[in-house]
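S.K.: sequence-free structure coming up:
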């Protein structure tokens, strides 16, 4: 049970499962959809949320959890307890929209700013002339969640309430993209225009929760925000370096693996009939009419496991080509292209991809020539994917075994999260070897790869080193037989 009854807004494909968990943990669900209100028989509550949980816009199947830092940390802790550490987690280095007294650092005419705890951001200061060591208030305009993200700050201050933001700008009234109702926008515009002229160098932006305010509430909210702005501006004139003037919003990305999704399938099944694989099937799909129909039938079936397995077999048996979606631990999504399906069996998948010439085969250092093919073998739920590289005459060149989270089948794609470390072997070599182990260790040391996954990975590495050639031969022989 959560220590605090935070207000949680939940959106996306996991809404039913996460809502069930949230209610069980003692959270209050706000701004719920009509479906969730009816499904859980809860009261309408359009209060502003402390935290929002939604589908990630960056990584297929991941969750974005954002809001007040204490609420985000509480929700993430409790959610991960439920999914038994079957997730990779990235947290924002600095809360978004934090206002902090930063120390300017000038390097070769480029501006940076030290925002505390040894963290430096790029300082976007067009036309600004700052000296090295200047202490100025800055706003974190772009935070770093995944390693490749830029951390960016801009000079000045801003304030954010649950309903309205006052931001540096040219004196306009702006709206969250989630405020779509014309009459609501007009009413908020009317209120905003009464005040924006008094704010030299600032704009007013209505946040999504403002759509539930009446006019008098909107007026009170803007007046509260203006008072906050005056306090922050005053504090910025005398505060010490690294003083936080506004905390901002923490952002956490939770990359759920196949096992985590199955756990959430089971949570959802406690609310309504849910096929095993529900959340995987919805990962890359917008049209879920077939899934809705199948789950309506599931309600009249006593064998959920058998029904689910047959549904997967039927889906897979109708595929002649599938995509391979390779998600790296750092959030990068790589689509390896489409593969011919030689064997569409969930327990024995055999795929073939034709490679373009040029460059080298990953990890093996061998030339990639026109006519080369990649033969891939695995099974749904496997934590590794075998690739055997062959030339145009099916002569083997080498083996590359990708270590990953359990293989998922979304209905049109093979999906997994790569765990960085791999086992490779040239066909003519006597020994297999491990590559990218340092990268894997870096993710472990950062706490991104949880202990439960670490234990499985390190055992798997040892097993695969001993069996790489045998697994490669078995994969190649199956493919040859199927292709004849």
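M.R.: That came through, no problem. Bear in mind that the values here come from a model prediction, so they are computed numbers and not experimental data.
S.K.: For the rest of this, base every contact and every neighbour count on C-alpha atoms.
M.R.: OK.
S.K.: For the stretch 251-400 of the chain, which segments count as strands?
M.R.: Here the stretch 251-400 of the chain has its strands, by DSSP state E, counting those that start in this stretch, at 321-327, 333-345, 348-354, 373-378, 384-390, 396-404.
S.K.: Can you lay out these as TSV showing mean neighbour count and distance to residue 474?
M.R.: Converted to TSV, the strands of the stretch 251-400 of the chain look like this (neighbours: other C-alpha atoms under 10 Å; distance: least, C-alpha to C-alpha, whole Å):
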stretch	mean neighbour count	distance to residue 474
strand 321-327	19	21
strand 333-345	17	14
strand 348-354	20	11
strand 373-378	24	9
strand 384-390	25	10
strand 396-404	23	12
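S.K.: so which of these gets nearest residue 274?
M.R.: Across the strands of the stretch 251-400 of the chain, residue 274 has its closest neighbour in strand 333-345 (22.4 Å, C-alpha to C-alpha).
S.K.: For the closest one, which helices and strands make contact with it?
M.R.: With contacts taken as 3 or more C-alpha pairs under 8 Å, 6 or more residues apart in numbering; DSSP states H and E, strand 333-345 sits against helix 304-317, strand 321-327, strand 348-354, helix 451-483.
S.K.: what angle separates the second one from strand 348-354?
M.R.: This means strand 321-327. Angle between the axes of strand 321-327 and strand 348-354 is 90 degrees (criterion: axes from the mean of the first three to the mean of the last three C-alpha atoms, to 10 degrees).
S.K.: what do you get for the first one?
M.R.: Counting by the same axes, to 10 degrees, helix 304-317 points 20 degrees away from the direction of strand 348-354.
S.K.: Adding distance to residue 274 as columns, could you present the strands of the stretch 251-400 of the chain in a markdown table?
M.R.: Shown next, in a markdown table, are the strands of the stretch 251-400 of the chain (distance: least, C-alpha to C-alpha, whole Å):
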| stretch | distance to residue 274 |
| --- | --- |
| strand 321-327 | 24 |
| strand 333-345 | 22 |
| strand 348-354 | 25 |
| strand 373-378 | 26 |
| strand 384-390 | 27 |
| strand 396-404 | 26 |
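S.K.: Residue 384 is nearest to which of the helices and strands packed on strand 333-345?
M.R.: With C-alpha to C-alpha as the criterion, residue 384 lies closest to helix 451-483 of those, at 8.6 Å.
S.K.: Buried ones in that closest one, by neighbour count?
M.R.: When burial is assessed from 16 or more other C-alpha atoms under 10 Å, helix 451-483 yields the following buried residues: 453-454, 457, 461, 464-465, 468-469, 471-472, 475-476, 478-479.
S.K.: Structure two is appended below for comparative analysis:
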């Protein structure tokens, strides 16, 4: 049975979902242990689930077969959930070459086959210059929709959540302080398992709740992983060579949750503990909102309707705010279509966004020039599967309207977020209406980027918008 460790804002909901599918959730945090009565042991984990930095989704890393089983379940969380395999998974070992050094806190490195990573300067001894080569391991992967690069560092380590082995350490230590940390170090002598030569052992914080049997299992598991990594790298040259992948002991998959998926996760969480409507939607939009959501649930319990007006009034967006159009693509990329000013706002979840356009080129599909003084007026509504943008010239005359069909819009404090579904509807200045980019949607389905259920929803939405505009 695959053992999964979960951390972040989706933990309770995902714990319930995965346990329903027969997966074992381990190393629970204190709140999770309180919410689930049994079956949550502090033992080594095969797979790790961590919430992304922007709280939009999660990473799933670990044993490749286990990762695939977990990611497949998460991708079924809702109609607007997406998953992507990471070409730079956690734990992978690369030979790399420095491409850009000199500024900031690290250098961009070439990992081979078009892959790029980020090497922190403080992880390397001595000066780092363009063209320098290193053998590195991926410490932290990066979401496909974000701007960060995977963080890589020299040296090798392996772990299972309870303990880690590292070639950069020696002896035995503990991340836990005080008497419990000293106890963990002392108990290690009672284990009848040897740490591989050249590797240092550190007990992680979760080990504070582990018994002696689990500790022994953790060291044995980490030792097996260390020996497997050494065997994989045995034939590699002593010095780093051309940028290339040398070892890939683990897999990493990224899952992004859309609005409907977040509300489905609310339902899963609600079966376990008091959960207000929009729990995950609110927490995904602002880290500052997490404590407010927890307080509201503690005082008022769960249920109700999603309080968009109250949430936007406290955290944004409101009239006068500037927000970006976060145009996600089904292949995982995030494209910002521009940033505009909220000119109109309604507590029911509707906003109008105004952007000044830069002259040059033409408006997609409308085939009219973008001229100086043009203004784009975008009307967004929380939860709607489409949104219109009307382009006007300097005199206020409409040059056409472009309706984007997408996953349900989420209006976060600094960004309107959705995933584009390719097919769109246009209304030209002469009043003619047309559905465009059907072929692109069909190609995305054929490529496995959009499943047929979601594609059919997009086609139906486009047809409904076309009828409304005709």
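M.R.: Yep, that arrived. This structure is a prediction, so every number in the text was calculated from the model and none was measured.
S.K.: what's the longest helix in the second structure?
M.R.: helix 212-233 (DSSP state H).
S.K.: How many residues are close by residue 381 of the first structure?
M.R.: By other C-alpha atoms under 10 Å, 16 other residues sit near residue 381 of the first structure.
S.K.: What residue in the second structure is paired with it?
M.R.: By TM-score structural alignment, residue 381 of the first structure lines up with residue 383 in the second structure.
S.K.: show me what contacts the spatially closest residue to its match that is not a sequence neighbour?
M.R.: If the residues on either side of it in the chain are set aside, residue 383 of the second structure comes closest to residue 408, at 4.5 Å by C-alpha to C-alpha, 6 or more residues apart in numbering. By C-alpha atoms under 8 Å, 6 or more residues apart in numbering, the contact set of residue 408 of the second structure is 80, 258, 259, 260, 382, 383, 384, 385, 386, 418.
S.K.: which one in the first structure is aligned with residue 408 of the second structure?
M.R.: Under the alignment (TM-score structural alignment), residue 408 of the second structure maps onto residue 406 of the first structure.
S.K.: Now for residue 77 of the first structure, how many residues are close by?
M.R.: 13.
S.K.: now it, what's its secondary structure?
M.R.: Of the three states, residue 77 of the first structure takes helix under DSSP: H, G, I helix; E, B strand; the rest coil.
S.K.: Now residue 252 of the second structure. Nearest residue, chain neighbours left out?
M.R.: Using C-alpha to C-alpha, 6+ apart, the closest residue to residue 252 of the second structure is residue 61 (4.3 Å).
S.K.: for residue 236 of the second structure, same thing?
M.R.: Using C-alpha to C-alpha, 6+ apart, the nearest residue to residue 236 of the second structure is residue 246, at 7.5 Å.
S.K.: Tell me how far that neighbour lies from residue 40 of the second structure.
M.R.: 36 Å (C-alpha to C-alpha, to the nearest Å).
S.K.: go on, residue 90 of the second structure?
M.R.: For residue 90 of the second structure, the distance to residue 40 of the second structure (C-alpha to C-alpha) stands at 25 Å.
S.K.: Looking at the two, which is more packed in?
M.R.: Just comparing residue 90 of the second structure and residue 40: by other C-alpha under 10 Å the higher neighbour count belongs to residue 90, 26 against 18.
S.K.: check contacts around the more buried one.
M.R.: Per C-alpha under 8 Å, 6+ apart, neighbours of residue 90 of the second structure: 61, 62, 137, 138, 139, 140, 141, 250, 251, 252.
S.K.: doesn't residue 266 make contact with residue 278 of the second structure?
M.R.: Yes - using C-alpha atoms under 8 Å, residue 278 of the second structure is in contact with residue 266, at 6.9 Å.
S.K.: Can you tell me which residue is spatially central in the first structure?
M.R.: The centroid of the first structure falls nearest to residue 62 when counting by C-alpha atoms, centre = their mean (3.7 Å).
S.K.: Next up, identify which helix or strand residue 108 of the second structure is on.
M.R.: For residue 108 of the second structure, the element it lies in under DSSP states H and E is strand 106-112.
S.K.: Quick check: which helices or strands does that strand pack against?
M.R.: Under the contact criterion of 3+ C-alpha pairs under 8 Å, 6+ apart, strand 106-112 of the second structure touches strand 93-100, strand 115-120, strand 244-247.
S.K.: Measure how far the last one is from the centre of its chain, please.
M.R.: Relative to its chain's centre, strand 244-247 of the second structure lies at 24 Å (C-alpha atoms, centre = their mean, to the nearest Å).
S.K.: Count the residues that sit near the closest residue in space to residue 373 of the second structure that isn't next to it in sequence.
M.R.: Of all residues not flanking residue 373 of the second structure in the chain, residue 394 sits nearest, at 4.6 Å (C-alpha to C-alpha, 6+ apart). Neighbours of residue 394 of the second structure under the rule other C-alpha under 10 Å: 11.
S.K.: Now do the same contact list for residue 394 of the second structure.
M.R.: Taking C-alpha under 8 Å, 6+ apart, we find residue 394 of the second structure in contact with 372, 373, 374, 375.
S.K.: I'd like the distance between it and residue 428 of the second structure.
M.R.: In terms of C-alpha to C-alpha, residue 394 of the second structure sits 18 Å off from residue 428 of the second structure.
S.K.: what does the residue nearest to residue 252 of the second structure align to in the first structure?
M.R.: Under TM-score structural alignment, residue 61 of the second structure pairs with residue 66 in the first structure.
S.K.: Settle this for me: its match is touching residue 74, isn't it.
M.R.: No - if you go by C-alpha under 8 Å, residue 66 of the first structure and residue 74 don't touch, sitting 11.4 Å apart.
S.K.: higher neighbour count, the two?
M.R.: The neighbour count for residue 66 of the first structure versus residue 74, taken as other C-alpha under 10 Å, is higher for residue 66 (25 against 15).
S.K.: Can you tell me the SS state at that one?
M.R.: Relying on three-state DSSP, one would call residue 66 of the first structure strand.
S.K.: For the one helix or strand residue 165 of the second structure maps to, what is the distance to the chain centroid?
M.R.: According to DSSP H and E, residue 165 of the second structure maps onto strand 163-166. Mean-position distance between strand 163-166 of the second structure and its chain equals 25 Å (C-alpha atoms, centre = their mean).
S.K.: Also stretch 473-482 of the first structure?
M.R.: Remark: stretch 473-482 of the first structure is offset 36 Å from the chain centroid, using C-alpha atoms, centre = their mean.
S.K.: Brilliant, that's me finished.
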